[in-house]
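# This is a predicted model, with the sequence first.
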Amino acid sequence: MMPLKKQSVLMHVLAVIFIHTVMAEDNQYFFQLTHNADYSLDSDKLLESFYQPIKFSKVGFSTFLKEEFNRPEYATDFIPHNLDIHVEQFLRWCNQSKQGIMHAHASFRLFTNKVKAAPYMTITPVIGITQRLPDLVQEYFVDVPVSVFAKLKKLIKRILFTAFNAHFDYFKAEPNKFLDTLANDIVEEIKSSELVQDQIDKEQLRSTLVRFLDTSIAKIVWSPLDQTDIWESFKELSHHLATLKNHEIITEDDLDDLLTTLTQRFVYFLELTGSDLSPDTLLTIETDLFSDNLTINQLPEQEEYITPKREHILKAIKTTQAKIMARSQGIITEIIPID
């Protein structure tokens, strides 16, 4: 019978070999997800039908939902690589047909829920739709024209004049009660005015848009085969997110939240398959992280003592570099503790 100590060592070695085998299979599957999916899309007639433009008639829209949108393949195979195609079509239809802000809100909700069903997202369509959002939704976030405030002023003036003219004696007798009633009347009138409703609709759309982006970013995957293009795509998406803030489509807090999601997703990628990146790629990323032009370096953290986004990526890079060096020297970096 084999001594207990030798059994433990053998079990440890077998466990390590098993881990590397599983990781290799996982990485291979990861590569297939990000590189081979286009081939399957081109070869599958069903998925090719998803590329057809949506017909925004009553019949065309219902047909799209029933025959394309509701199919499992739409979420698993089409959306991860082509999210921007139909989102853009929906938003352009909202603009051209003057459907209004709530239809844009409904469009973002529709595709947010579909992204939740997708197993992953490639970054290219996320970049694509983010880049085009200013053109697609800017009109919903324009400043309120001065004429609207003038109308609101006129409305309040009319309410005040009517109340004092009709109930001045009541005002002198019960000023507090009179003013309470008057204040309530003004609030109710303002709540029902177009100005307030437009602002409510705008904030609702902003919230839905941010949720759509955050859900999409949280599912992004990269392939190590792309090397420095991975980092370039990270920077490009960061830039387009900042552009949304510059257009006042999202707030600074929204931008910080989205960049945090993107950063954490990139860190996860480095932890998962970063050791398959070349040393030159890692060095390029590390050098860039100290650039003042990098979007994540231009936005202050929510609180003073919160670890900056750059530091999270730097830590992951250092760990990855150590793994690569250890691997080059024949050292196994994934260790299972032995009881």
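That came in fine, so what should we check first? This is a predicted model, so every value here is computed, not measured.

# rest of the way, CA atoms for contacts and neighbours
Fine.

# The strand or helix carrying residue 126: how far from the chain's middle?
For residue 126, the enclosing helix or strand under DSSP states H and E is helix 123-137. Taking CA atoms, centre = their mean, to the nearest Å, the mean C-alpha location of helix 123-137 is offset from the chain mean by 11 Å.

# Please apply the same query to stretch 93-106.
Counting by CA atoms, centre = their mean, stretch 93-106 comes out at 21 Å from the chain centroid.

# Likewise for stretch 118-128?
Put simply, stretch 118-128 sits 10 Å off its chain's centre (CA atoms, centre = their mean).

# Give me the distance between the two termini of that stretch.
Criterion CA to CA, to the nearest Å; first-to-last residue distance in stretch 118-128 is 18 Å.

# do stretch 89-108 as well
From its first residue to its last, stretch 89-108 covers 12 Å (CA to CA).

# Show me what secondary structure element comes after the helix or strand residue 280 falls within.
Counting by DSSP H and E, the element that carries residue 280 is helix 279-288. Next helix or strand after helix 279-288 toward the C-terminus (DSSP H and E): helix 295-298.

# elements contacting that following helix?
Contact here means 3 or more CA pairs under 8 Å, 6 or more residues apart in numbering; DSSP states H and E; on that basis helix 295-298 packs against helix 228-246, helix 309-328.

# what sits up against the last one?
Outside of helix 309-328, the residues within contact range by CA atoms under 8 Å, 6 or more residues apart in numbering are 260, 263-264, 266-267, 270-271, 274-275, 279, 282, 286, 289, 296-297, 332-333.

# give me that answer again for 7 Å
With contact meaning CA atoms under 7 Å, 6 or more residues apart in numbering, helix 309-328 is reached by 260, 263, 267, 270-271, 274-275, 282, 286, 289, 296, 332-333.

# Report the buried residues of that helix.
Using 16 or more other CA atoms under 10 Å as the test for burial, helix 309-328 gives 309-310, 313-314, 316-317, 320-321, 323-324.

# structure B:
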Amino acid sequence: MKKLTIVAASILLCAAPARVFADVGVLIDSSAREHFLGSDSVSDSPLIFDKAFPGGGLMKEARHSETVVRYVKNMFNTVESSELELDASSFLDFTKMGSEVSLDMESAYTCLRLFYNKMKGCEALQDSVTHNILEALPEFLARYFEPEQSMTYSLEFLRKDLERRMVDHFTNHKDQLSAEPTYFFAKAAREISTAAHDQFRNPESPLLNHTEWCERLRQVSVRLVELCLGKTVWCEQSFESIIPSFTRVGYLAQQLAVRGILTQYDDLDDIYWSLCQRFKSYLKVVGHMYPVSFFENAEDAVVSGEVFFLEGEQDDGIKGKAELIFDALRETKLKAMARDKQDELNGQAQPGPTVDLSDTPSLFADERHDTHGGFSSDGQRIPPEEDDIEVAENVVEEEQAPKIIEPLLAEKSVALAKEG
């Protein structure tokens, strides 16, 4: 709130009511005032002069140029690129205050260009920051591109000039009207046509001036959007929201056309291509870390048309945006599958726990004694029991059994003979 208050104060320093000038002795030319603000709302319009300016009588451009200078010195110069990366709050504050004080088109263009150059220093923009910028931009720019207001402002000067010429023609040639009406109206039409033609060709004409500023404002807005898209990254921890976020960026860009800022589909299509190329580059760098399910869901979204701006192409015969994104998803999906397979193989190849048997010879000695007999304490051979022979027959492989069992049977026969 404190930041908003400072911004508002900085911009409103130059926005006192026009009637103040009667008190400070500044002479205002009425025709110039009407030329810039219109005759119907002069007293209610934002101030076109600043009483603190030396010389007084400054036109609208000069007044807002000074306003921009004050804003730049007091606020803009304190903005760091890191702050724009974090939440772009300074840009959002500017758009709010600019709308509240009805900032003129030239000053709006200047400030947007300053933010455009400031954002060049950003290393990356989180997708949420891009959302915020694209949400605020159409709302801020829309009033400069409203057809009714634009034409009213642009043609007002032309209307007054034609009205003056018609009055002069009728006053100076009123006798000719009754004597030669056809010639009279033909001559009047030629004068009006010449006057209108001159206004459209005159570089100083308000009509051309307004059209030029509209185009400059439109182009800097497009460059700003393109720059933001080229720096956008998505949150790896929330991979489920990446495709919805990607789709929303396309929707917010579309609002520039809906609100009349973009009048050519080429401009909107270029923005869509920038978004798709950025998303492809992002997948190439970090996409292999995502689970395979992410790519399957993303492919379904592309095929189903959920990502609406991938449908259709402005130019025939080219590889479309949908194919570009689908190929990028498929390529990165293969890398993710290879990663999972490698992890699986690494898990199977892990050696089990080993036991050092070098210090446990008695273990095997006992086994030998249990199965095949053993030796007494004085070194005499101990023949195996009958049960031992049965155990040996069960545990020894078939091809090895004769080599072991035959000696045992022989020993058993000798023992039985001695007993007999």
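Received it, and whenever you're ready, just let me know what you need. Only a predicted model underlies this, so the values are computations on that prediction, with no experimental measurement involved.

# Just give the TM-score of the two.
Remark: TM-score between the superposed chains equals 0.68 [TM-score structural alignment, normalised by the length of the first structure]; 265 aligned residues with a CA RMSD of 3.3 Å.

# Mind giving me the ChimeraX command for buried ones among the contacts of helix 309-328 of the first structure?
In ChimeraX syntax, the buried subset of those is picked out as below (16+ other CA under 10 Å):
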select :260,263,267,270,274,275,282,286,289,296
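
# The stretch 101-250 of the second structure: strands as residue ranges?
125-126, 232-233 (DSSP state E, counting those that start in this stretch).

# my bad, the stretch 301-420 of the second structure
Using DSSP E, counting those that start in this stretch, strands in the stretch 301-420 of the second structure cover 374-375, 381-382.

# so where in the first structure does the first one end up aligned?
Going back to what we said before, that points to strand 374-375 of the second structure. Using TM-score structural alignment, strand 374-375 of the second structure lines up with nothing in the first structure.

# Which position in the second structure pairs with residue 116 of the first structure?
So residue 116 of the first structure corresponds to residue 120, using TM-score structural alignment.

# could the buried residues of helix 309-328 of the first structure be laid out in TSV, adding distance to residue 213 of the first structure?
Shown next, in TSV, are the buried residues of helix 309-328 of the first structure (distance: CA to CA, whole Å):
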residue	distance to residue 213 of the first structure
309	18
310	21
313	21
314	25
316	24
317	26
320	28
321	31
323	33
324	33
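
# on that earlier part again, Throw the strands of the stretch 101-250 of the second structure into TSV and include distance to residue 382 of the second structure, thanks.
Shown next, in TSV, are these (distance: least, CA to CA, whole Å):
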stretch	distance to residue 382 of the second structure
strand 125-126	82
strand 232-233	80
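
# out of those, deepest packed?
Across the strands of the stretch 101-250 of the second structure, averaging neighbours per residue (mean count of other CA atoms under 10 Å) puts strand 232-233 on top, at a mean of 22.

# Just give me the mean distance for it relative to the first structure.
Following the fit onto the first structure, the mean deviation recorded for strand 232-233 of the second structure is 1.2 Å by mean CA distance after the TM-score superposition for the first structure.

# list the helices and strands that strand packs on?
Judged by 3 or more CA pairs under 7 Å, 6 or more residues apart in numbering; DSSP states H and E, strand 232-233 of the second structure is in contact with strand 125-126, helix 127-141.

# any chance of the ones you listed in JSON lines, with distance to residue 387 of the second structure too?
What follows is these, written out as JSON lines (distance: least, CA to CA, whole Å):
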{"stretch": "strand 125-126", "distance to residue 387 of the second structure": "78"}
{"stretch": "helix 127-141", "distance to residue 387 of the second structure": "78"}
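
# Residue 114 of the second structure: which of the ones you listed is closest?
With CA to CA as the criterion, residue 114 of the second structure lies closest to helix 127-141 of those, at 14.6 Å.

# How about residue 31 of the first structure, nearest residue that isn't a chain neighbour?
Nearest residue to residue 31 of the first structure in three dimensions, chain neighbours excluded: residue 223, at 5.8 Å (CA to CA, 6 or more residues apart in numbering).

# residue in the second structure matching that neighbour?
Using TM-score structural alignment, the partner of residue 223 of the first structure in the second structure is residue 235.

# Please work out how many residues are found near its match.
Residues lying near residue 235 of the second structure (other CA atoms under 10 Å) number 13.

# Now do the buried residues in the helix holding residue 280 of the first structure.
Here helix 279-288 of the first structure shows 281-282, 285-286 as buried, counting by 16+ other CA under 10 Å.

# so that helix corresponds to what in the second structure?
The aligned range for helix 279-288 of the first structure is 292-301, by TM-score structural alignment.

# Neighbours of residue 9 of the first structure, how many?
12.

# Likewise for the one 10 residues further on?
By the other CA under 10 Å criterion, the neighbourhood of residue 19 of the first structure contains 15 residues.

# how near is residue 103 of the second structure to residue 168 of the second structure?
38 Å.

# go on, residue 391 of the second structure?
Distance from residue 391 of the second structure to residue 168 of the second structure, counting by CA to CA: 133 Å.

# Residue 103 and residue 168 of the second structure: which is more packed in?
Taking neighbours as other CA under 10 Å, residue 103 of the second structure and residue 168 compare with residue 103 leading, 21 against 13.
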